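Novice: I'll drop the sequence and a predicted model, then ask my questions.
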Amino acid sequence: MLFVSAAMWAAVAIRHGHTQITFGPVEIFCGAFTVFASAIIFLRLGLYRAVIRFMGQQAIWAVITAVSYSTLVLAASVFLTQAAVPRAMPFIYWGVALLLVGGSRLTVRAWYQARLRAKSRNVIIYGAGESGRQLVTALHHGEQYRVVAFVDDDPLLQHSVINGLQVARPEDVKRLINEHNITQVLLAIPSASADRRREIINSLVGLPVHVRTVPRINELVSGRASVNQIQDVDLDDLLGRDPVPPHPELIDRCITDKVVMVTGAGGSIGSELCRQILTSGPRELLLLDNSEFALYQIERELRELKRVTGSSVDVIALLGTVQNQARLETIYRTFGVQTVYHAAAYKHVPMVEYNVAEGVANNVFGTWYAAEAARKALVETFVLISTDKAVRPTNVMGASKRFAEMVLQSLAERESGTRFCMVRFGNVLGSSGSVVPLFREQIAKGGPVTVTHPEVSRYFMSIQEAAQLVLQAGAMGTGGDVFVLDMGEPVKIVDLAKRMIRLSGYEMRMDQHAQDHIQIEFIGLRPGEKLREELLLGSNVTGTGHPMIMRAEEEGLSYKQMNRYLLELIEYCDTMDCAGITSVLTAAVSGFSRHETRHDHVWCKQGRAGRVTLAKPKVPAAAAVSNVQELFPDKL
């Protein structure tokens, strides 16, 4: 209330033109009453609660209102008591009090913002639409960013001023970066088409700025994200391909009003399948995973998605392994499962190379047990998630996935009420173990970014598009079908690394001394890795009703041949005989070459120790099948 007292004294002094002023008892009473009443007014209007550094237009109006009420109180007290003060004094008081009360707050706010500007990073917002305006408002309340300007390609907005910021042309970006030491460009164009986003990102590649973005429009509309949740550029934009809109009738055919189960539900592919299945209205959605933490995470996420979307689908989390056929069959029968998406597998190439027996047990026998249990429980549709590494494989993981495909092909020969099919595609951007999160982590640490070989290339697809196509392909299967997704053109890994480095605001370097540069280091191909992947064993491929899904005509094994190979594999897995496992895979899988060097940790350790008798671990034959003769009736 010091400012109120000072304002009254200053008002009288200004009116009289001097500071030698004496007040009588009546005048002192009027002043004291005004100070007391003003304190109550300021308190009720929230002036003491407002955080000065966040003071905006609403707070300024509150100051004007409070000072106006205080002036009315002063004028009323002077009039009622006939105090000996000039009649113009209340009007002068209003201006002085407003200057002192409001000006002091604005001064503190300006001082605080000046300190923030010294510490914050200068950024440009690309997009002056509604999202851009919301973003600049949100950033003004933070300490991390200082928005210098908008950039927009709409001629009607260019050269205008929005939220106090100039709207520049796209051609001015480089100049703005140089003049204002811009460190980041924030894309606020959530509703832009994929082509337009790609054009904008390509125009920014090579500039010394980190390019980031607000979430896509579908994430904003669904409530999964807000406009101020700035993130790195979408993986779809890095991929450089346009996803084809899904065919809803294909997605719904195996899902809507059906009991659907996803194995490996906590993994990258499995969890995305679950998200998309939930939105298609199944009667029940069963999640199976052997990782308690992964299962907990996806169940919690789906329950939150249910809350946001208002879905009434029952989501049931089930701990279990696909190597336990008895439990799988019990689950199928108990819940009346109609559709199974089998995503449970070990997919990391070097990891399976170092753990051959367990990798084959999970990928081959896990598929066999899940499919055989589905056949016995009369599940309608069983879809295997496969990989391009199954084509002429050079590693155990790829060979095991091709063997799993042939398991389903052999089962499809038998009279059964279950439709078996498999969907084969390449690398999924952003999945666990993929290069994109690895590169981002390495860039955040300042490098180096590690690439196995300058010529290594891979097919890529976003995880959302891959899951959509899997759901659609599953509806097309007639029995034993191998579906191949159109992955577009292969992408060189080193080009992907360079693009990510540039979008992070760095340049590449080959030495270790240049500043603001990230080094790319070539570390050599890992065990079982090859330079280029393929999607087809041959050229015998036909189209389907979807432009991105093809049907491959590939030879498999007869049911009797498959039984023989499975019997051999189950014995070699029991004894952890990697040489035996490799020999079976070589004989059964077309194009798979026997390893000259074996990398399995246990196998190598036992060989060095000179052991003759191998320990018998708990592997699928013992853990999942109580009666091997029931599983292989043709051979035993």
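Specialist: Structure's in. What do you need?
Novice: contacts, neighbours, all on C-alpha from now
Specialist: Will do.
Novice: any idea how far Ile40 is from the nearest residue to Thr450 once chain neighbours are set aside?
Specialist: Closest residue to Thr450 apart from its sequence neighbours, by CA to CA, 6 or more residues apart in numbering: Glu521 at 4.8 Å. Using CA to CA, to the nearest Å, Glu521 is found at 68 Å from Ile40.
Novice: what about those two, which has more around it?
Specialist: Neighbours were counted for Glu521 and for Ile40 using other CA atoms under 10 Å; Glu521 has more, 18 against 13.
Novice: then this one, side by side with the first:
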Amino acid sequence: MRVAYRTKVIIGWDLAAILLSLAAAYIMEPAASEALGGAAGWLLYGAASAAIGFWSVTRHRLHRRIWQYTGIAELKCILQTALLAALIPFVAAWVLQGQAQTLLMLHHFIGIAALMAGPRIAWRAFCDKYSVKKQPITRRALIIGAGSCGTLIAKEMQQNDGVNVTPVGFIDDDPYKHRMQVLGLPVFGGRGDIGCIVENHRIDEIVIAMPSVSKTQISALVNICKTTKVKLRIVPDLQDMIDGRGASGRVRDVSVEDLLGRDPIRTDLEHIAGYVEQKVVLVTGAGGSIGSELCRQIAPFAPSKLLLLGHGENSIYNIEMEMRSVFPDLPIETVIADVQDRTRIDAVFAKYRPQVVFHAAAHKHVPLMERNPAEAIKNNVFGTKNVSECADAYGAERFVLISTDKAVNPTSVMGTTKRIAEMFIQSLDKHSATKFVAVRFGNVLGSRGSVIPRFKDQILKGGPVTVTHPEMVRYFMTIPEAVQLVIQAGSFAKGGEVFILDMGKPVKIYDLAVDLIRLSGYEPNLDIDIAFTGMREGEKLYEELLTNEEGLSSTMHNRIFIGRPAQLNRTELDFEIRKMEKVLGQHPDEIRAVLQHLVPSYRNVGTTAVG
């Protein structure tokens, strides 16, 4: 009843506004009454105007709009209603009687607009002024970006009781906006003024509200802001909002990914679709960080069937539920299997006949594999051997091995086993109709067991953040970024290549720790300590992307390069792999000796291991 009563009151007021403004117009223009034929003409004119106004009000649903949020859209509808209610009777009078008063129509139009819009604007202003937060403000925010997104964020901070942050002002690089005000808040200046503004206005956090700018620009802003020692937050970029990785208007903490500053990858959709679309695609290690992202990014290319193969039932179940929810029409098969089990892998290939294989299943943790070298060989070498030989035997079109920069001049068992896996598929390619290629890249941000989640957990616990060596550097890439390039590299496969992804500039791990601490709103070695623990077994200070015998040539993609295929003797390689199989149960030093014979560039730094 309350809604119905409110609707009647609003419509009644709008109709009254039309008639009152007409009466005022006649008072201002008394000659109009005679021109319309006296009182009868006046009443007919008013009835027509009210009927047209009523139709326009209901058509634009002005009676259904909440006045508290009156804005440009409502004002446009009000102006349209005022114009129709004033203009149509005027035109009709002119056509029927051959004369009409233009000033009458103008006064009528202005009166309708003023009486309909006035109360709505007044109520909006009242609500804006008195919709203050009930809880005390605990944090003061500086917003970077005085555009539409920054304005929305500031308004939400001002009015939302659930947000204990108040906006202090804006930063914007547009000089026209400097010394101006938005929502009553000053635009202090450009990015060069951030430091002094944070200090002078006691800023507790900075919000970057520029979702449409490039990642390079965001990176530059983050690098400026992180020196201020206040907490940084950011509105997700537009592509993240579209892809569902960020909610519109939701502010998130700034992440290390924002510091990389790499713009979105240019993807050749036509070439990718050409080798994935309507094909049976197998992803091994589908429950892992890389494998699951492969599934997400392959699915939009409409394979005829997507096979999710993994050893852990929980991780496979999770990615299956996600894929069925997001891609309900995509045929999906889940396969619980161990790549070390040749009989099982053979049965999978015999049943499904995959045409494209992405082999992501691997043991990847360097220190763990140093202590368990036999397991690294079983999974990374013999697992790859099983899957690749089945791909060859059952006529797969392409086989893409996910490799690592740790395979180059390796100092670890893990890196050495991945190099052997590369060598094996290269040798297999020489005698197979299947195109075998490897894609080599460095660390991915946010993968399970990687450095970023560990640092975040240590910061959450109050520190210390542990870094192995102050000079250790690594290449980093986001998981979606790496997987996009892996899928793209598969389209360039001619057979035998090792594709190397452009990882950008290497990052010093110590600097990464410092950045994460500062992005969390703390000061390194003051609020959160950084402790050096010494290099772990199998680690080296820096990673390389090419072996000595590999050259580097470009591809059609500006971030994918090709290492020259190694010259390998298949017979000798098979012999060495059989020898490796025989020493698996022996002492780790004997295992390492065989690895070093097979990969002469392997530098065994020595460690204590269990078999």
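Specialist: Noted; the coordinates are in hand. Values in this document were obtained by computation on a predicted structure and should not be read as measured data.
Novice: Now which residue in the second structure aligns to the residue nearest to Thr450 of the first structure?
Specialist: In the second structure, the residue matched to Glu521 of the first structure (TM-score structural alignment) is Ala531.
Novice: Likewise for Gln134 of the first structure?
Specialist: The equivalent of Gln134 of the first structure in the second structure is Leu152 (alignment by TM-score structural alignment).
Novice: doesn't Leu75 make contact with Ala117 of the second structure?
Specialist: Yes. Ala117 of the second structure is within contact range of Leu75, at 6.8 Å (criterion: CA atoms under 8 Å).
Novice: So which of these two has more stuff around it?
Specialist: For the pair Ala117 of the second structure and Leu75, the greater number of neighbours falls to Ala117 (20 against 17), based on other CA under 10 Å.
Novice: what secondary structure does that one sit in?
Specialist: Per DSSP: H, G, I helix; E, B strand; the rest coil, the secondary structure class of Ala117 of the second structure is helix.
Novice: Now for it: which residues touch it?
Specialist: Contacts for Ala117 of the second structure (CA atoms under 8 Å, 6 or more residues apart in numbering) come out as 75, 78.
Novice: re earlier: pretty sure the residue nearest to Thr450 of the first structure is in a strand, no?
Specialist: Yes. Judged by three-state DSSP, Glu521 of the first structure forms part of a strand.
Novice: Compute the number of surrounding residues for the match of Gln134 of the first structure.
Specialist: Neighbour count of Leu152 of the second structure, defined by other CA under 10 Å: 15.
Novice: And for Asn178 of the first structure?
Specialist: Asn178 of the first structure: 11 neighbours (other CA under 10 Å).
Novice: Can you find the partner of it in the second structure?
Specialist: Per TM-score structural alignment, the equivalent position to Asn178 of the first structure in the second structure is Glu199.
Novice: got a list of what that match touches?
Specialist: For Glu199 of the second structure, no residue counts as a contact, taking CA under 8 Å, 6+ apart as the criterion.
Novice: Over to the one 4 residues further on?
Specialist: Contacts for Ile203 of the second structure (CA under 8 Å, 6+ apart) come out as 139-142, 168, 197, 230.
Novice: and if you look at Glu422 of the second structure?
Specialist: Neighbouring residues of Glu422 of the second structure by CA under 8 Å, 6+ apart: 401, 403, 438, 498.
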